[in-house]
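A.B. asks: kindly generate the corresponding structure for this input.
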Amino acid sequence: MIDYEAIRLIWWVFIGVVAIAFAVTEGFDFGVSTLLPLLGKTDVERRIIINTIGPTWEGNQVWLILLGGAIFAIWPAVYATLFSGLYAAMLLVLFALFFRPAGFDYRSKISDPRWRNAWDWGLFVGGTLPPVLLGVLVGNLLLGLPFHLDQDLRTFYDGSFWELLSPFALLCGVVSLLASSFHGALFLKWRTEGIVHERATQALSLLAPLLLAGLAAVMLWAFIGIDRPEITQMATTEAPSNPLNKTVIAVGPGWLQHFLAYPLMMLAPILAFLGLALAWLLGRGPTTMAAFLCSSVGLASILLTVGFALFPFLLISTSDPRSSLTLWDASASHTTLLLSFWITVIFLPIVLLYTRWVYKVLWGSITEAAIAKDSHTLY
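C.D. replies: All right, here's what the predicted structure looks like:
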């Protein structure tokens, strides 16, 4: 049997993998939707753009549902704190996502340009607002959130929606939007030909330097300008979850020291910049698949950097540091973690294999000729 400490760490890795899968797959979905009204000047061009992601966007979005479900099952205290304290922000993400199924399914049902243009901007909102808000969320995870736990371990959120919109968090939101748009532009270049292909290449030249500059600003700000808490005393990592059984203090801007204490973790931010820079370089030429893979490595490394920076914290409390949640004291029971582990080990590979098969079957360039040939069946 896997002991309690090990299974908690394993689930931290598993949920990180799901978050990376969501960022890489839904990232280009969001990016393509953001670029839709900007790169598509005619109805045919916009249909080309939409059909690059039309058959697979629903499957990609399932990673977000899986991520929320995994947090609910594995870290119920984190789920309760995030989804109650950040209720307004979560609803905004949800409302923005409503535009996506309706936009994909109804946009081409009526040929009226006003109808189609309205849904194009709806898809734009559905692809732009979620990455911004999710980026703001990541920024607030690094800054910490104002919440506390009472003696019955009930969560009380002490802040407001507007407090989430700090300059650092907004910068993270902008970088998140730039990252998804860059990733989406690479995907469009890979899946299209002709004028849309050329415009996607031009978009890369604009987005890449902004993304790298924004990412550098975020990392520099986090490393030297944000306080990091430190656990000075806690119960054994094998103990039942009780976040109040520890002592936490703020040690000042200690994020860089945290990475320097474990030098291998520095590979994550290095790979983030290297992957995105290589994607930019390769994206200027014909090697679109390699560029997209490098971009995927860059996005994955950004999330790894955030995960390593927070470890072992999951949520940092600014109003009561002792209430901060870690993977050692915010998890479900040992039995729940073990049962969920074996279910995941069995079914996750099946999901991955099926996803790979779907992309293989549906792959190919989306062209104007393909749109004309299947005008009534394509999006």
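A.B. asks: please count neighbours and contacts with C-alpha atoms only from this point.
C.D. replies: Fine.
A.B. asks: the stretch 251-379 of the chain: strands as residue ranges?
C.D. replies: Applying DSSP state E, counting those that start in this stretch to the stretch 251-379 of the chain gives strands spanning 313-315, 325-326.
A.B. asks: can I get those strands in JSON lines with distance to Val78?
C.D. replies: As requested, the strands of the stretch 251-379 of the chain are exported to JSON lines (distance: least, Cα to Cα, whole Å):
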{"stretch": "strand 313-315", "distance to Val78": "7"}
{"stretch": "strand 325-326", "distance to Val78": "7"}
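A.B. asks: looking at the ones you listed, spot the one closest to Phe124.
C.D. replies: strand 313-315 (30.8 Å; Cα to Cα).
A.B. asks: which SS class is Ser181?
C.D. replies: helix (DSSP: H, G, I helix; E, B strand; the rest coil).
A.B. asks: how far away is Leu244 from Val251?
C.D. replies: Using Cα to Cα, to the nearest Å, Leu244 is found at 19 Å from Val251.
A.B. asks: one more to put side by side:
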Amino acid sequence: MLFDYETYKIIWWGFVGVLLIGFALTDGFDFGIGMALPFLGKNDTERRVIINTIAPTWEGNQTWFIAAGGCLFAAWPLVYAAAFSGFYLALMLCLFALFFRPVGFDYRSKIADPRWRSTWDWCLFIGGFVPPLIFGIAFGNLLQGVPFRYDDSMRLEYTGSFLDLLNPFALLAGVLSVSMLAMHGATYLHQKTEDVIAHRARKVAFGAALITALLFAAAGVWIAGGIDGYRITAMPDASSSFMPIAKTVQRASGAWLDNYERWPLTLAFPATVFAGSLLVMLFSARRQPLLAFLSSGLTVAAVILTAGAAMFPFVMPSSLAPGSSLTAWDAVASHKSLAVMFWVVVIMLPIVVAYTGWVYRVVSGKVTEQHIRDNEHTAY
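C.D. replies: A predicted model of the protein is given here:
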């Protein structure tokens, strides 16, 4: 095999992170536009303009979500199983919210009835708002630890409930996720539209960027002083596979900052969040939508990288039995499985990225009200 087992474990941590960032950068602005639809479009034509800015690409963008879920299952099967045990109701709620998107896009304009179209507009709002909120709440709970444990026979026990997930810090993380993707969607809408819609999108982007920076700062202060992190104090040889309960984990205040002290260069991630947010506000105010959109993407990626750098190597910490926490070392598939899937990703990921780039080049340009009138029966 090309790499040893430990190296593959680190590589797959990176692969999952890349796929999550790809999902947030592409499907993220779809979510942002969906949640803004009922507010930024003041009449039916304006709302159709907004919908058609993402019409050619929203289905393809969901590929990143499917790929991230598939890699999570294939590379970290224990995490996949534990996550669906702990977050089952939340994930089902997210799934049902996502159901509104395809039917909303396809059926909204089939009937020229204001009540019919308004109903689907709010369904698209739900499909854009609920998933980012749940994803943020899930990450907020991961940073606090999830109440599960394994017994000596590696049987999983989860003791939490759906309401336990809705704790104050997790809700803060959820709102941060919503504001971050609202910013990303607004910057994309700013560059894809003209006149009054672009003007409204520009103002939303400015406000959402400011809220994102403030919430991110609040979350950082909370993590530094009010949330216990996790650190491994004893573990078997990381070059071999072992059971999660074989290690010893300490829960301590400030432990999530350990990696930033160990690798100071990672401080660039949180710094980039603030810099990117400020650039979004600057470029939005100066009516430079492309630069604002690129700055927004940089901010979104930096938020995810900040959380990943803090948690490494933990993937799903356990608040109930810290020694049962799942990490990049002990929650992975076999050496051979990681090696085979490595080549699948190495071959397929550049193809997906290249095809995605080609699609966006083909559909580049602005969507206008005249375009909607000229394509009354074919546009969404």
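A.B. asks: want to throw the strands of the stretch 251-379 of structure 1 into a markdown table with distance to Trp357 of structure 1 and mean neighbour count?
C.D. replies: Conversion of those to a markdown table gives the following (distance: least, Cα to Cα, whole Å; neighbours: other Cα atoms under 10 Å):
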| stretch | distance to Trp357 of structure 1 | mean neighbour count |
| --- | --- | --- |
| strand 313-315 | 34 | 23 |
| strand 325-326 | 37 | 24 |
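A.B. asks: what about these, which gets the closest to Gly40 of structure 1?
C.D. replies: Ranked by Cα to Cα, the member of the strands of the stretch 251-379 of structure 1 that lies closest to Gly40 of structure 1 is strand 313-315, at 40.4 Å.
A.B. asks: helices along the stretch 201-350 of structure 2, start to end?
C.D. replies: Here the stretch 201-350 of structure 2 has its helices, by DSSP state H, counting those that start in this stretch, at 258-262, 268-285, 289-311, 335-362.
A.B. asks: Ile126 of structure 2 is nearest to which of these?
C.D. replies: Distance to Ile126 of structure 2, taken as Cα to Cα, is lowest for helix 289-311 among the helices of the stretch 201-350 of structure 2, at 21.0 Å.
A.B. asks: what angle do the closest one and helix 268-285 make?
C.D. replies: 160 degrees (axes from the mean of the first three to the mean of the last three Cα atoms, to 10 degrees).
A.B. asks: contacts made by stretch 170-178 of structure 1 with the rest, please.
C.D. replies: 31, 128, 131-136, 138-139, 207, 210-211, 214-215, 218 (Cα atoms under 8 Å, 6 or more residues apart in numbering).
A.B. asks: burial measure for Ser364 of structure 2, as a count.
C.D. replies: Counted with other Cα atoms under 10 Å, residues neighbouring Ser364 of structure 2 total 12.
A.B. asks: can you list the buried residues in stretch 212-224 of structure 2?
C.D. replies: Thr212, Ala213, Leu215, Phe216, Ala218, Ala219, Gly220, Ile223, Ala224 (16 or more other Cα atoms under 10 Å).
A.B. asks: hmm, back to that, higher neighbour count, Leu244 and Val251 of structure 1?
C.D. replies: When Leu244 of structure 1 and Val251 are compared for neighbours, Leu244 comes out ahead with 20 against 12, by other Cα under 10 Å.
A.B. asks: return the residues in contact with that one.
C.D. replies: Here Leu244 of structure 1 is in contact with Leu149, Arg322, Ser323 (Cα under 8 Å, 6+ apart).
A.B. asks: residue contacts, the last one?
C.D. replies: The neighbourhood of Ser323 of structure 1, defined by Cα under 8 Å, 6+ apart, consists of Phe147, His148, Leu149, Pro243, Leu244, Ile316, Ser317.
A.B. asks: give me that answer again for 6 Å
C.D. replies: Contacts for Ser323 of structure 1 (Cα atoms under 6 Å, 6 or more residues apart in numbering) come out as His148, Leu149, Pro243, Leu244.
A.B. asks: can you count the residues close to the residue nearest to the third one when sequence neighbours are not counted?
C.D. replies: Leaving out its chain neighbours, the residue that sits closest to Pro243 of structure 1 by Cα to Cα, 6 or more residues apart in numbering is Asp329, at 5.1 Å. Burial measure for Asp329 of structure 1: 27 neighbouring residues, criterion other Cα under 10 Å.
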